[in-house]
Every structure is written in C-alpha cells, then in structure tokens.
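>>> what follows is a protein structure lacking sequence information:
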C-alpha cells in the first residue's frame, strides 16, 4: 500500500530530470528566443565576409572596422526583434508599411542624389539611409498580416488587394531608379502570396501575363538599364564601356581556377581592374583568390543558412509565421542567386549586393533584422495541444 501511495504521488507530481549543462544552455537560447544553429552560421558568414572585404578593399582596415561596427548594430537589431512576439508584429504591420511608403514618397520629393539615382534620405549630421531597404521587411510583413486574417487560398478580391499593396512601393522604388531593390521587394511580396496557396492554373496565368508585359517593361526602362540587358547578351559589344564590369568579373573568377591565387594575391582585384570589387562584385574577388573551392564553401554556408531558415519557418504554428518566415528566407535566397548570377555572367547586372559579405550598412541591418523576425516566429511559437 505504501508503494501504491508513492506511485499515486509520483503520478500527481511531474518528475524533473537533473539539470545538465546542455539543458541549461537550451534554456538560455529559449529565453532569448534565438536559434543557436542559425546564429552560429550567420556569425561564420559575417566573419568570412570581413575577411573577403579586407582583401577587396585593398587591405584598408578602416573599411573593415566600419563594416564590423555595422554588423554589431545589425546583430543588436536582430536580438531586439527576436524578442518581439509575432502578435505584436501583426499589429505593427500596417503602420510600418505606411511609414515605409511615406518615406519612399519623401525620397521622390526631397531625396538625396548619389551615383545618378535619388534613393536616400538624410538627417544632416545624424544618418543617411535608403527607405527602400525598409520595404524588404515591411512588404512581406504587411501581406502576411493581411492574408493570415483571411480565407486561404486567397480569393480574387484578396489577391487584388495584395497586388495594390505590392505595386505601390515597387513602382516608387523603380522610379528612383533602383531596379534591383524593386525586384527584391516584389519577390518578398510574391513569395508571401505563393506560400498562401495558389492553384497552378492561376500561377500559369500570372506567368503568361508577366511574359505579355515584358514589352511594356522594356519601353519603360531607363537607357542604362536597357544597356545592361544588351550587355548581358553580348558583353564583347562594348568591352571598354558597359561590358567592362562583367568581362573583368568573369575573368577574375576564371583565373582563380580550382584553389585560387591565394588570399590577398588576386591580380584583377588588387590591381583595380575589377570595378565595385568591395560591393556588388565582391564574389569575383573571392573566386579569384580562393578559387572554385572557396566559392563552393561560401555557397554551402549560404545553403545551410537557407535550409535552417526554411526549417524554422515550416515549424511555425500559425499562418502568419509560416508566410512571413518563408518569404524572408526565400528572399535571402534570391539575394544570393541574383548576385552570384550577375557576377558570373548568367544574369544581367542589377545592382544586388552579396548578402552579409558586400560592404554596406543598411542592407546588413535589414537582412539580420529579417533573421531576428524569423527567430522570433520560432521562439514564440505556441505549443500545440496533445
């Protein structure tokens, strides 16, 4: 009877396994809502990016320090956003989207010029930034919040509303002009709609409509944008002009061979034949100095980040989390694909940096902020009833 009483007592009181170092560490990650594997992969990528940037900038340590400082700000932003519950993100979605659109209008009216484009807002002596970067997060956030409250797959009237929400900022960004960012913002929104569930018939209709709209898009491109497409088709048509960038980048990658010429030993990059070598074309520096092996290692690192991000988004327990998380990680994939594609000559040059490797502050903060939101979605997920 004493044993029966002990058994009943144990059944009424859950037993606790002795705490180990592993369980304590797991508890720490859960409390700060961070995924340790994704965080580790991101930190490795950031450190590798600083190493490549040191070579690409001509061994200018001040550039590396400036980029490292931006990475610290971006990591702090990621940590803060990881603490914000998804329910709060849903409430914030409309005002964040509205502020983003208003800033894009402000760019159109009073924005700063730089390199022939009007893309920046500046608070004198405080900050200079690109509002279009905010839309890379505001767009999927708004569409995911909108669709999560509606019947899925989305109905026609919901799709028309999504098209309106998507089209306004994309047009404003394209007018700056910034074709690369406008395409990324469009992709971020389109991924949300696709993940919400569309019939193959509707997808085929969209593809046919997009193909039919290509002549209209070509007519509305700026002259330099048309030249980029023509140069992509035949770089040798203007080898000392518009074709110079792609010819030098493919030459640098090809000359690296299997193992590369060695870190800091590139000729195309170190002798300044390669343009924009610390920003859009930084992967060509990596290919020349570390060869095919170095590029494959970098692409493997990106692949692991993408796979981990997809797993986290699929583990979300609500529609909003799955739509937003999936869009964030798929847009990150588009970043990598477009940059590597344009540098290696399989895509036109559209001015998309290599994520978390190319020199730049606003882009790094936006990307890591997105990963912070992804970690928040996973860290705040609701427990499903047994």
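Structure received. Values in this document were obtained by computation on a predicted structure and should not be read as measured data. Numbering: from 1, shown residues only.
>>> from here on, contacts and neighbour counts on C-alpha atoms
OK.
>>> need the next SSE after the longest helix seen in the chain, C-terminal direction.
In the chain, taking DSSP state H as the definition, the longest helix is helix 282-314. Using DSSP states H and E, the next helix or strand after helix 282-314 towards the C-terminus is helix 319-343.
>>> try this one side by side with the last:
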C-alpha cells in the first residue's frame, strides 16, 4: 500500500494546510504604486501612436506634438496621484466636486471665453485655459454614484427622479453654450451609473419612450447648425461643398487608404488640407488614409483591449460606489470611441467628439486619464472598502 492510499479519503478531499508561516506575500512594485501595469502599458502605447498620427495630422508641426506630449505628462501625473487616493475620498468629496463644477459652468455662461462661435472655456490670463464641461464628464457620474451608494438598490422611482435632476442641470448648462456633443456624453456617462445600479426593463422602456416623445422638443430647441448636422448625416451629398464637406472628405480619406494605407506623411486628403479638423475630431481619417484598414484595425483592437481590461478591473470592486463609478468610467470611454469612429465614418451625426488620447486636446486627455486613475484606485483599494 502506498503512503497516499494509507491516508483517509476525508483528508484527501480536504487536505490539511500547513500553518501560516507569518510571512506575507511580498507586494510587487505595481501593487505598491496602485497601478495596473497592463492597463498602463496599453494607454502608453495608445498615446505614443496618437503622437505619431498627430505629427502628420498637424501638418508636421513638431510644436503641436510637444504640446500634446506635455499635456499627456500632466495627465499621467494626475492619474498617478488619483490612483493613490482611497475611493472613500472620492465618495466624500463628490458633492463638493459637483458643486464646484456647476459654479464653473455658470461662470462660463457669465464670463466664458468665446472660441469657434461657442462660449465653452474659462481662461485665467497667462495661466490656463480649460473647458469645465469636460471635467463634469467625471463630476456628474461621480455625484450620481455617490447618491445611489446611499440608496437601496435597485433604485426606486424617487431616487431616479433625484438622479435626473443631478444629471439634467449640468447637461442643460452645457447644451446652451452650445456644446451638444459634450452634453450628450455627460448625460450618457451619468445615465450609465443609473443603469448599472439595476433597473427593470419596464422602467427602461418607459424612460426610452419619454426620450423618444421629447425628441420633437429637442429638435425645436436645437441651433440651426446642429439641425444641419443631422440633415447632413441623413444625406451628406445634399450640400457637398458646405455642411456635407467634412463627412465626404473623411470617408474619402479612409476609403483611399485601402488595406495597407499610403504611408506615414503620404496622405493626400490630409496633407493637402482637404480634410477639416484633421488633428482633432477627424484624426482617425488621417490614420485610415496613411495606415489603411490594417492600421485602423490595430487601433480598434487596442481600444478593445483597454475597455476589456477596464471592465475586468471594475468587476473586481467590492462596494456599490466602486462598481457603479468604475463601470461608468470605462463604458463612457467606449462610448467616446464608438461615437467618434461612427461620426467620421458617416454612420452617426457629427457631434464634435474627439478620439480618446489620439485627438489633439488637453482638457479631454486630463479628464480621461483622471478617470483611469480613479479606476485603478478603486481596484487597488477594493479589499479595504465596505459597503
């Protein structure tokens, strides 16, 4: 009889573990820094590729690349700082952050800086110029998650009504700037928190019916250029030299790239300046023309991996606030990508949504990486939280 056979079956099924030696597992450097190495690596690869495309899209202006790289540096520093904070800090400061954000949106309405026909920016002369509505893309879902954290889930109708007010006020203040794209993304980010809290399909259908019924009212209150964007989406060739120019040129650029593209810095639509806003909202058309279908697939796969990793981190949260807010952060990132790609390829109306961490812009990059910092914080501190 072998030694193994001499052991009773009960012990075979439930082997006795050796006593704890008292030596704790040594934490890796990433755990001590509260960073997720895989997510960080993918974000760095995305930003590096974005700088490469930006150099071409900006007309080979190295100044634009340096400016964007410096913004990435600031955004990464902010991400690192936020990752060190305990999620309870975000929960505690949510009302103040929301209130300050509302005050800044009101300040934009009163004394905002006008650019490109819209009043969206606040400027401290010689210091900084920023867009408060971008920050509220985090502030509004943060406040909704903090409120629902104190409620019984799934939320009751009264709680949903309170959330609607929390969402509605900053969305309206942003829409009247006018900035329809940002207001819709802000509303989507906060609405995702409510959906993640658990709603019955009946209630979802009821809200969807209300939204559909309110579409005529929304249409009547839209600015002329916003209505024109919707009409152009339905028929871009109706005004090929006017409102349809952006979509026609972007789809032409993407299509002309073929499978392998024309080569870096060799795009005709972008380098000859046929493509408008090529370094911001339509930068993916530059990538499609110069790197072709293969380049666009690589970018989309990278985005998919980032979203998948973010969802995995969010799913590990052990408290209500963490699950709701972390889930909203990564799903909102997915919506950014979906809307921008759909807008440039002509399957969605043009709403002015940048391509995350690729398009030129400072406030958007800081906001996005701040969200990822909070996501890493929620994952790193998940065992320290209690509902």
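Cool, the structure landed. Since we're looking at a predicted model, the values are computed, not measured.
>>> overlay them and tell me the TM-score.
Here the TM-score for the pair of chains, by TM-score structural alignment, normalised by the length of the first structure, is 0.94; 370 aligned residues with a Cα RMSD of 1.4 Å.
>>> which residues sit in contact with the residue nearest in space to the middle of the first structure?
Nearest to the mean C-alpha position of the first structure, by Cα atoms, centre = their mean, lies residue 332 at 3.4 Å. Taking Cα atoms under 8 Å, 6 or more residues apart in numbering, we find residue 332 of the first structure in contact with 306, 355, 367.
>>> mind checking how far the equivalent of the first one over in the second structure is from residue 42 of the second structure?
By TM-score structural alignment, residue 306 of the first structure lines up with residue 307 in the second structure. Remark: distance between residue 307 of the second structure and residue 42 of the second structure (Cα to Cα, to the nearest Å) = 10 Å.
>>> the biggest strand by length in the second structure against the first structure, how far on average?
Taking DSSP state E as the criterion, the second structure has its longest strand at strand 118-124. Compared with the first structure after fitting, strand 118-124 of the second structure deviates on average by 0.5 Å (mean Cα distance after the TM-score superposition for the first structure).
>>> what does that strand rub up against?
104, 107-109, 111-115, 129-133, 174, 177-179.
>>> in strands, which of those residues appear?
Judged by DSSP E, strands contain the following of these: 113-115, 129-130.
>>> dump the residues you listed to CSV, plus distance to residue 264 of the second structure and neighbour count.
Putting these into CSV (distance: Cα to Cα, whole Å; neighbours: other Cα atoms under 10 Å) gives the following:
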residue, distance to residue 264 of the second structure, neighbour count
113, 36, 17
114, 35, 13
115, 31, 9
129, 32, 14
130, 31, 16
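>>> what packs against the longest helix of the first structure?
Judged by 3 or more Cα pairs under 8 Å, 6 or more residues apart in numbering; DSSP states H and E, helix 282-314 of the first structure is in contact with helix 36-56, helix 244-256, helix 319-343, helix 362-379.
>>> quick one: the helices in the stretch 51-200 of the first structure?
With DSSP state H, counting those that start in this stretch as the criterion, the stretch 51-200 of the first structure has helices at 61-82, 86-110, 131-148, 156-174, 179-195, 200-220.
>>> and among the ones you listed, the most buried is which?
Highest mean neighbour count of the helices of the stretch 51-200 of the first structure: helix 131-148, a mean of 26 (counted as mean count of other Cα atoms under 10 Å).
>>> what angle do that one and helix 179-195 make?
10 degrees (axes from the mean of the first three to the mean of the last three Cα atoms, to 10 degrees).
>>> off-centre distance for stretch 281-288 of the second structure?
Counting by Cα atoms, centre = their mean, to the nearest Å, stretch 281-288 of the second structure is centred 18 Å from the centre of its parent chain.
>>> ok, now stretch 285-295 of the first structure?
Worked out by Cα atoms, centre = their mean, stretch 285-295 of the first structure lies 22 Å from the chain centre.
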